[in-house]
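Quick check, what structure comes out for this input:
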Amino acid sequence: MSKPFVPLAEIHRGPCLESLHQGVVAVADASGALLLRRGDPDFVTFPRSSLKPFQAIALVESGAIDALGLTEAHIALACASHRAEGFQAAMVRDWLARLDLPETALVCGPDLPRGEADLGAVLLAGGGRSRVFHNCSGKHCGFLTLARRIGAPAAGYDDPAHPAQRLFLEAFSELVGRDAAALPRGTDGCGLPALALPVVDMARAAARFAAAAVASETRRAAIRRIQAAIRAHPDHLSGQDQPTSRIIRATEGRVLLKSGAEGFNLAFVPERGIGIAIKMADGGSRAKMAVLVAVLAELGLLARDAAPALIEAVEDPIRDSNGRSAGKLRITL
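Next up, the predicted model:
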């Protein structure tokens, strides 16, 4: 049996290779054709938070966003793995207030802001862990909003059998091309069901999402609205001036993306109906953004001479404790 992973990136320190990051890359179009592959695209894994744009489809399609008077920024936050920056936490609190629900209605566990300044502000104010600060709280507010819209109970929205979860599975099934309810399932870090599927199937689902290749005009409109929300509010997806927003802005919104935990990365190219799925074998986040930039250059979605600068902008530099350069990242794609 061949190994599923191939080298994608190297870390060099001085004259020596120090670390090697391996993984899988699959690029597909909406017809399902595989346009580029590195490693075994049939490797089965969990996309984790890369599923969030798909999980938002029913939220928009059902009219739940508009019924609660929410905005495109809320759609972007429903797709986010946010850092609990001040504006994001404020949006989540306001969202819960509109639903007239307490923080405890969120299934995701209590957490702290990820940024030093935001964390310091919370601690200095005498605050502590909160479910609002969990990076998935926007997605959870989305499921609570959908449940309200369809008359389902707020409690139990983490159950795969809950009506809100079934609506997600129905929409995802159309995009992935098979019954998503039959996919292997685990539990995500935020407590919601996590699906597992081949990397190539995620690339194909992303391509169909990019092309809005679905049967219903209502669903097509919902997908396009989610794309527009991500394009207009890239800082909501992670944080202000983070790698995600830098790539979206560098491509002038032609490339949209949603990364996931354990080294997963997913990108959508609406103008070409292309989906890009990346899985880093070590489960780390280092290099996955750089690999995506290299794939974009390979596909002609980014000028090759612009790729090195963007890679430097989306990957933390390797420095010593005095801030001096101590190593470099090399993409081997």
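
Only C-alpha atoms from now on, for both contacts and neighbour counts.
Fine.

three-state assignment of the residue positioned nearest the centre of the chain?
In the chain, the centroid-proximal residue (C-alpha atoms, centre = their mean) is K258; its distance is 2.6 Å. Secondary structure assignment for K258 (DSSP: H, G, I helix; E, B strand; the rest coil): strand.

here's the other one to compare against:
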Amino acid sequence: MVRSGFREGVHRGSVVIVRPDGVLRHVRGNGRQVVLPRSSNKPFQVLGMLRCGLDLPDDTDLALGCGSHNGEPEHVARVRAILAKHGLSEADLRCPPDLPVHEASADAILAAGGKAEPVTMNCSGKHAAMLTTCVQRGWNTANYTDPSHPLQVTIRDTMADLGEEPITVTTVDGCGAPMFGLSLVGLARAFGKLVQGADGSHERRIADAMRANPFMVAGTGREDTRLMNAVPGLLSKAGAEGVYGAALPDGTAIAIKIDDGHQRARLPVMAGALRFLGAGTPELAELAEETILGGGRPVGSARLLPGVF
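So this is what the prediction gives:
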């Protein structure tokens, strides 16, 4: 599907495109196999929180909850503010300690004598939103990541609802929260439903918050921030292990899984899918090929093979 070289190799995977009505439009690979969406499921986790009654009035905070943030100072300050506003502390977070994804921010913490902390982990915005939901509902905050917790039961049901398929796989994500499996077709349908939500609906609010705040969804230099800035009205959310989900404003939606889990292959595939759908901007063309570094300098690139679309 994607060729990368200097030493030439091929990353294989699956890609699905569904129409606004959820009907399959294009597929390469196995679109029906259940995959673990990883962080591509964050918008649906936050939708579950809203269905539980989460009151997070600032859409910038909502976008942060849906994101995998860089751990830049702006991200961390907002997470801390969300926690403090609801009588919570960083000690309440159940995500593991980690340094920021953003190298300069990580270097600054280490240079100041700091260390990896849960609040700088890329999922801390989602965890802060989960904790806030529990506080507002009067639920136990100590076990909010337990799959049987009422918050997680609602999130599971929300994902099944939007994906139009039962959840048959439940495991644990890297951040410690439950991970619910969906097929790529189900994942694409779920993304399409967010952008097609009626004005004032929870679905539409999530889509609009993320599209209006792409920096909070990811951060400097990251795929989602670059992609949503490159394609007007696009909603996108990347996940670990080569997963990517996106939807155009009309509800046409895309879901991708790279078999070997390599991150560098997913953006060229997503760019190819969007160009196939007519979203051809100069900025998007720049994202269609990922540079491969060796010794800190470009030594090759990853690009889409002909015939995928």
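
And the strands in the stretch 51-200 of structure 2?
170-172, 178-180, 182-183 (DSSP state E, counting those that start in this stretch).

Could you report the separation of whichever residue in structure 2 pairs up with the residue nearest to the centre of structure 1 from V243 of structure 2?
K258 of structure 1 maps onto K237 in structure 2, with residues paired by TM-score structural alignment. Look at K237 of structure 2 and V243 of structure 2: by C-alpha to C-alpha, to the nearest Å, they are 9 Å apart.

Same question for D260 of structure 2.
Taking C-alpha to C-alpha, one finds D260 of structure 2 at 11 Å from V243 of structure 2.

E164 of structure 2 too?
Taken as C-alpha to C-alpha, the span from E164 of structure 2 to V243 of structure 2 is 19 Å.

And for R78 of structure 2?
The value you get for R78 of structure 2 to V243 of structure 2, if C-alpha to C-alpha is used, is 26 Å.

and what of P282 of structure 2?
Look at P282 of structure 2 and V243 of structure 2: by C-alpha to C-alpha, they are 24 Å apart.

With V169 of structure 2 instead?
From V169 of structure 2 to V243 of structure 2 the distance is 17 Å (C-alpha to C-alpha).

What does S89 of structure 2 correspond to in structure 1?
With TM-score structural alignment defining the correspondence, S89 of structure 2 maps onto P102 in structure 1.

Please tell me I have it right and that match contacts W95.
No. P102 of structure 1 sits out of contact with W95 when judged by C-alpha atoms under 8 Å, with a separation of 10.4 Å.

Who has more neighbours out of those two?
Neighbour count, other C-alpha atoms under 10 Å: between P102 of structure 1 and W95, W95 has more, with 21 against 10.

any idea what G191 of structure 1 aligns with in structure 2?
Per TM-score structural alignment, G191 of structure 1 is aligned with G176.

okay, now G177 of structure 1: neighbour count?
G177 of structure 1: 13 neighbours (other C-alpha under 10 Å).

pretty sure the match of G191 of structure 1 contacts P118?
No. Look at G176 of structure 2 against P118 with C-alpha under 8 Å: they stay out of range, at 11.3 Å.

who touches both of these two?
Taking C-alpha atoms under 8 Å, 6 or more residues apart in numbering as the contact rule, G176 of structure 2 and P118 both touch 94-96.

quick one: which of these is nearest A108 of structure 2?
A108 of structure 2 lies nearest to P96 out of the shared contacts of G176 and P118 of structure 2, by C-alpha to C-alpha, at 19.9 Å.

residues contacting the closest residue to the closest one other than its chain neighbours?
With sequence-adjacent residues excluded and distances taken as C-alpha to C-alpha, 6 or more residues apart in numbering, P96 of structure 2 is closest to P118, at 5.2 Å. Neighbouring residues of P118 of structure 2 by C-alpha under 8 Å, 6+ apart: 90, 93-98, 124.

Next, format those as CSV and append neighbour count and distance to L131 of structure 2.
Putting the contacts of P118 of structure 2 into CSV (neighbours: other C-alpha atoms under 10 Å; distance: C-alpha to C-alpha, whole Å) gives the following:
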residue, neighbour count, distance to L131 of structure 2
E90, 16, 11
L93, 25, 8
R94, 21, 9
C95, 25, 11
P96, 17, 15
P97, 17, 17
D98, 18, 19
S124, 31, 10
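
any chance you could map the helices in the stretch 101-250 of structure 2?
103-111, 124-137, 150-163, 184-195, 202-212, 214-217, 223-230 (DSSP state H, counting those that start in this stretch).

So which elements touch the last one?
Here helix 223-230 of structure 2 is seen to pack against helix 214-217, strand 235-239, helix 282-286 when contacts are counted using 3 or more C-alpha pairs under 8 Å, 6 or more residues apart in numbering; DSSP states H and E.

pull the longest strand from structure 2.
Ranked by residue count, the top strand of structure 2 under DSSP state E comes out as strand 297-304.
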